[in-house]
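# sharing a model that was predicted from the sequence below.
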Amino acid sequence: MSFPWAKTYNPQHPFTKWMDERLPVPRLVYNAVGSGYPVPRNLNYWWNFGFMALTCLALQIVTGIILAMHYAANAGVAFDSVEHIMRDVNWGWMLRYAHANGASAFFIVIYIHIFRGFYYGSYKAPREMVWLLGVVIFLLMMATAFMGYVLPWGQMSFWGAKVITGLFGAIPLVGEPIQQWLLGGFAPDNAALNRFFSLHYLLPFVIVGVVVLHIWALHIPGSSNPTGVEVKSESDTVPFYPFFIAKDGWTLGAFLFLYTALVFFAPNMLGHPDNYIPANPMSTPAHIVPEWYFWPFYAILRAFTFDFFIVPAKLMGVLAMFGAILVWFFLPWLDKSPVRSGNYRPLYRKFFWFGLIPAMAALFYLGGAAAAEPYVMLSQIAAFYYFAHFLIIVPIVSSIERPEPLPFSITEAVLGHDEKPASAPAA
């Protein structure tokens, strides 16, 4: 979106003028995150998680590059190389814990960012492309995180790789060739470890590219806001710098405080103890689970325990697991409500807070629970509601609900509406 009142970059120093004529990087930064980028003045703290996600991505890339200098992608020595990093490399333990827990922090931030988008309708026109690119980023994150979990080559790494890649074998005709292509053989071994390491190193840079597109797409219509009302005048906006840089800055400080507390005082809290046991193909762990951020989709996978006509239960589970994310791609067209924000959609708000959020919380818990009753039955109920929310409830609610009145403008939502005009100043 073009803002005619946005400040323009006007270099004063001879060097900055020369630079602007030949490589206008300062102008690009100024227009992207500086005073040249006006944003809605009513953004609340839920909008700070995008900046936190960018910080997490930077932390993961920096720590990952340093760890890759000391890691050996060979099934015979991979586990020992991780122990070497932990014990012999200067500050290696901190880098490894920062990277491992950084993945968890990244997913916490992204999940909040996504569910903020669900509630405030950030996927609606004209921001469909922003949303679609965001879902692509999430899929790339999941692939990167899965391959990274395999690299320590502990028990859970090995068996997690075996179970997850084995899911592709459920696909008729092409499943087993795809599985063998992914692994470079018939089981996780040296070839698989080399491939996963290469892709784990490459994909973060692919994510950076998609993030650039994501931010570019965001700057075309401008940021959304809690009211869902579009910017109408200069009074509806404030410059990104210094106002929202400061707002993002102190919440980023609070986030980094919690993140470093996790790294230094509870670095193994979110991991699995079996991954400190070297991979053993002859010893199956009693309870194979992926990392916690995969649990909702793992619970959906395990919820299918019976065949559906000629479709095997395993294939149904695989399709449902991928479909649980792919359904987000269609959300801009499933939700037909002209009102974006859940703050002004009373019926949608109830289904969100008392339906989707409890269902997702249940799936998080059930994905890490044992594959036994009553957890399987509860997974089936939660998975049914999850899909019903997006495919049935959202389209119906968006067609029948009566939204509450919207404010005339963002300024009115912030400052309130005057019932009568202000008095004329005294002469």
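Arrived safely. Numbers count the residues shown, from 1 in each chain.
# only C-alpha atoms for contact and neighbour calcs from this point on.
OK.
# for F390, what are its contacts?
Shown in contact with F390 (Cα atoms under 8 Å, 6 or more residues apart in numbering): V327, L331, L334.
# helix or strand for the spatially most central residue of the chain, just tell me which one.
Computing the C-alpha centroid of the chain and ranking residues by Cα atoms, centre = their mean puts I110 first, at 3.1 Å. Here I110 is covered by helix 92-120, with elements defined by DSSP states H and E.
# from the chain's centre, how far out does that helix sit?
8 Å (Cα atoms, centre = their mean, to the nearest Å).
# which helices and strands does that helix pack with?
Packed against helix 92-120 by the contact rule (3 or more Cα pairs under 8 Å, 6 or more residues apart in numbering; DSSP states H and E) you find helix 49-68, helix 78-87, helix 245-265.
# check the offset of the last one from the chain's centre.
What it means is helix 245-265. Worked out by Cα atoms, centre = their mean, helix 245-265 lies 18 Å from the chain centre.
# can you check the shortest one too?
Helix 78-87 sits 29 Å away from the centroid of its parent chain (Cα atoms, centre = their mean).
# and it, what's buried?
A78, F79, D80, S81, V82, E83, I85, M86 (16 or more other Cα atoms under 10 Å).
# distance to H272 added to the residues you listed, as JSON lines?
Below are the buried residues of helix 78-87 laid out as JSON lines (distance: Cα to Cα, whole Å):
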{"residue": "A78", "distance to H272": "18"}
{"residue": "F79", "distance to H272": "15"}
{"residue": "D80", "distance to H272": "18"}
{"residue": "S81", "distance to H272": "19"}
{"residue": "V82", "distance to H272": "15"}
{"residue": "E83", "distance to H272": "16"}
{"residue": "I85", "distance to H272": "19"}
{"residue": "M86", "distance to H272": "17"}
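# this is the other structure I want to compare:
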Amino acid sequence: MSFPWAEEYKPQNPFMRWIDDRLPLPRLVYGAVGGGYPVPRNLNYFWNFGVLAGIALAIQIVTGIVLAMHYVPSGTEAFASVEHIMRNVNQGWLLRYAHANGASFFFIVTYIHIFRGLYYGSYKAPREMVWLLGLVIFLLMMATAFMGYVLPWGQMSFWGAKVITGLFGAIPLVGEPIQQWLLGGFAPDQAALNRFFSLHYLLPFVIAGVIILHIWALHIPGSGNPTGVDVKTAQDTVPFHPYYTAKDGFGLGIFLILLAILVFYAPNYLGHADNYIPANPLSTPAHIVPEWYFWPFYAILRAFTVDFILPAKLWGVIAMFGSIILLFFLPWLDKSPVRSGNYRPRFRQFFWILVIDVLILGYCGGAPAEEPYVMISQLATIYYFAHFLIILPILSSVERTLPLPNSISESVLHGEKQEAAPIGSGSTSAPTVTA
């Protein structure tokens, strides 16, 4: 998809035109997110969540910078510095709760964004690079969130760091040296806090950089859409602004209202009470769990309980990382020429089974490591890998799909007549429709 009108764009304001002639930033913004970026006209509200993820990252960066001004990454002072932020810093409690709950909302919108991509085939050609960069962002988010969870230096922070870094110790030969290198010693302490704090501060800016690449990669083929049909005429598109900026603005309003409700009325609902107890290496919590957004992967880790050729712990580590790495190969595992789940009846059924499976894994990951949760985790883990490695490849070969619409306009107008305009004609006005 090309954007010839973006190249011809000239600001009307003399000052902006002066800037654009010397630094074409207004032209770039217009072509990227303004009226110069044509978007399929049939996008639904599930396409809001990419923008919401960007807003969530901005909230995390702004609140994180202010919190970093008052935080002390010290084994003896970290917990007290967090309490100082909560009690003594002006609006410190608001910043801390917005940052902690903002991380949860960041993962909520990202998970919805990922599952939207799975349902509508956003990983299929020619958007493989968009999908791969999105997964890189997800991995960076997980690393950033884990290190941020350690910083308050409560009981769950300390023992979470102990357990998660201990996973690397399961790797034969090099595992223990890697674990000691990550921690800067044999157990989480001052060195680990310094490292985690510096990386937790740095990685959000790395995420922002990868998001720019993600958007850049998206602009080359253009946005996907619920039908999975390629844009064929200018009639299939509308300008991003004002149509989708208004739609995203509505979604943003709902997002901020929900975040405000959580921050003001239930700020600790998604946290763990043990993290308000200072870290004590001599007292192990009765139930060690990571943050809720890691629970599905934690359930996969704990699903392996029997040594078979390799130690069970190593199998769990391989499966946990494999459950994410597997998604990188999804564009080549699902070879169906039809992108959207709307036109793949069998795929749609298995997709919702996958959603339920992941929710079950999440519930089991937050439950104690005892029966029946372990057995349920094992069954859910088997289905998770079977879905991507067995079911999808078979479905893409044998599934009978529904007929696709001839164009995006046809799917929107349902047979009404429309005046088609060739792509690249330069028109950015709203489509004209006659009954």
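Looks like it came in fine. Keep in mind the model is a prediction, meaning the values are calculated, not measured.
# quick check: TM-score for this pair?
Here the TM-score for the pair of chains, by TM-score structural alignment, normalised by the length of structure 1, is 0.97; 420 aligned residues with a Cα RMSD of 1.5 Å.
# burial of the residue lying closest to the residue nearest to the centre of structure 1 once chain neighbours are set aside, as a residue count?
Residue nearest to I110 of structure 1 in three dimensions, not counting chain neighbours: A53, with 6.5 Å by Cα to Cα, 6 or more residues apart in numbering. The number of residues packed near A53 of structure 1 is 19, by other Cα atoms under 10 Å.
# so who does A53 of structure 1 touch?
So A53 of structure 1 contacts F106, V109, I110 (Cα under 8 Å, 6+ apart).
# hang on, the earlier thing: beyond the helix holding I110 of structure 1, next helix or strand please.
helix 128-150.
# and the next helix or strand after that next one, which residues are buried?
Along the chain past helix 128-150 of structure 1, the next helix or strand (assigned with DSSP H and E) turns out to be helix 155-166. Buried positions in helix 155-166 of structure 1, judged by neighbour count with 16+ other Cα under 10 Å: Q155, M156, S157, F158, W159, G160, A161, K162, T165, G166.
# with stretch 322-332 of structure 1 instead?
Those would be A324, W328, F329, L331, P332, for stretch 322-332 of structure 1 by 16+ other Cα under 10 Å.
# Serialize the buried residues of helix 155-166 of structure 1 to TSV and add fields for distance to L256 of structure 1.
Shown next, in TSV, are the buried residues of helix 155-166 of structure 1 (distance: Cα to Cα, whole Å):
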residue	distance to L256 of structure 1
Q155	31
M156	28
S157	28
F158	31
W159	32
G160	30
A161	31
K162	34
T165	34
G166	37
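# wait, which of the residues you listed is closest to G92 of structure 1?
Among the buried residues of helix 155-166 of structure 1, S157 lies closest to G92 of structure 1 (Cα to Cα), at 20.1 Å.
# show me what contacts the spatially closest residue to the closest one that is not a sequence neighbour?
Of all residues not flanking S157 of structure 1 in the chain, V150 sits nearest, at 4.3 Å (Cα to Cα, 6+ apart). By Cα under 8 Å, 6+ apart, V150 of structure 1 lies in contact with S157, F158, G160, A161, L193, F196.
# can you tell me which of the contacts of F390 of structure 1 are in helices?
In helices, defined here by DSSP state H, the members of those are L331, L334.
# SS state for V238 of structure 2?
Here V238 of structure 2 is recorded as strand under DSSP: H, G, I helix; E, B strand; the rest coil.
# that one contacts P40, correct?
Yes: using Cα atoms under 8 Å, V238 of structure 2 makes contact with P40 at a distance of 6.4 Å.
# how big's the offset between the helix or strand containing I300 of structure 1 and structure 2?
For I300 of structure 1, the host element (DSSP H and E) is helix 295-302. Compared with structure 2 after fitting, helix 295-302 of structure 1 deviates on average by 0.1 Å (mean Cα distance after the TM-score superposition for structure 1).
# and that helix, what does it pack onto?
Against helix 295-302 of structure 1 (3+ Cα pairs under 8 Å, 6+ apart) you get helix 313-326, helix 357-367, helix 375-388.
# residues in structure 2 aligned with the helix or strand that the last one is followed by?
Tracing the chain C-terminally past helix 375-388 of structure 1 and defining elements by DSSP H and E, one meets helix 394-400 next. Here helix 394-400 of structure 1 aligns to structure 2 at residues 392-398, judged by TM-score structural alignment.
# contact partners of the matching stretch?
L333, D334, K335, S336, P337, R346, F347.
# now S379 of structure 1: how far from M360 of structure 1?
Counting by Cα to Cα, to the nearest Å, the gap from S379 of structure 1 to M360 of structure 1 is 10 Å.
# do F138 of structure 1 as well
From F138 of structure 1 to M360 of structure 1 the distance is 16 Å (Cα to Cα).
# would you mind confirming that F186 of structure 2 is in contact with Q180?
Yes: contact criterion Cα under 8 Å: F186 of structure 2 and Q180 qualify, at 5.5 Å.
# between those two, who's got more neighbours?
Q180 (18 against 14).
# residue contacts, the more buried one?
By Cα under 8 Å, 6+ apart, the neighbours of Q180 of structure 2 are F186, A187.
# which helix or strand contains it?
With DSSP H and E as criterion, Q180 of structure 2 is part of helix 175-183.
# if we go by neighbour counts, what in whatever helix or strand comes next after that helix is buried?
Downstream of helix 175-183 of structure 2, the first helix or strand assigned by DSSP H and E is helix 190-219. Neighbour counts using 16+ other Cα under 10 Å place 190-194, 196-197, 200-201, 203-204, 207-208, 210-211, 213-215, 217-219 of helix 190-219 of structure 2 among the buried residues.
# repeat that for stretch 28-39 of structure 1.
Y30, N31, A32, V33, G34, S35, G36, Y37, P38, V39.
# surely the fifth one meets Y241?
Yes: G34 of structure 1 is within contact range of Y241, at 4.7 Å (criterion: Cα under 8 Å).
# number of nearby residues for P14 of structure 2?
10.
# and if you look at F240 of structure 1?
22.
# that one against P40, yeah?
No: with contact defined as Cα under 8 Å, F240 of structure 1 does not reach P40; the gap is 9.1 Å.
# quick one: the residue nearest to S157 of structure 1 from H200 of structure 1, how far?
V150 of structure 1 is 10 Å from H200 of structure 1, by Cα to Cα.
# over to T144 of structure 1?
T144 of structure 1 is 5 Å from H200 of structure 1, where distance means Cα to Cα.
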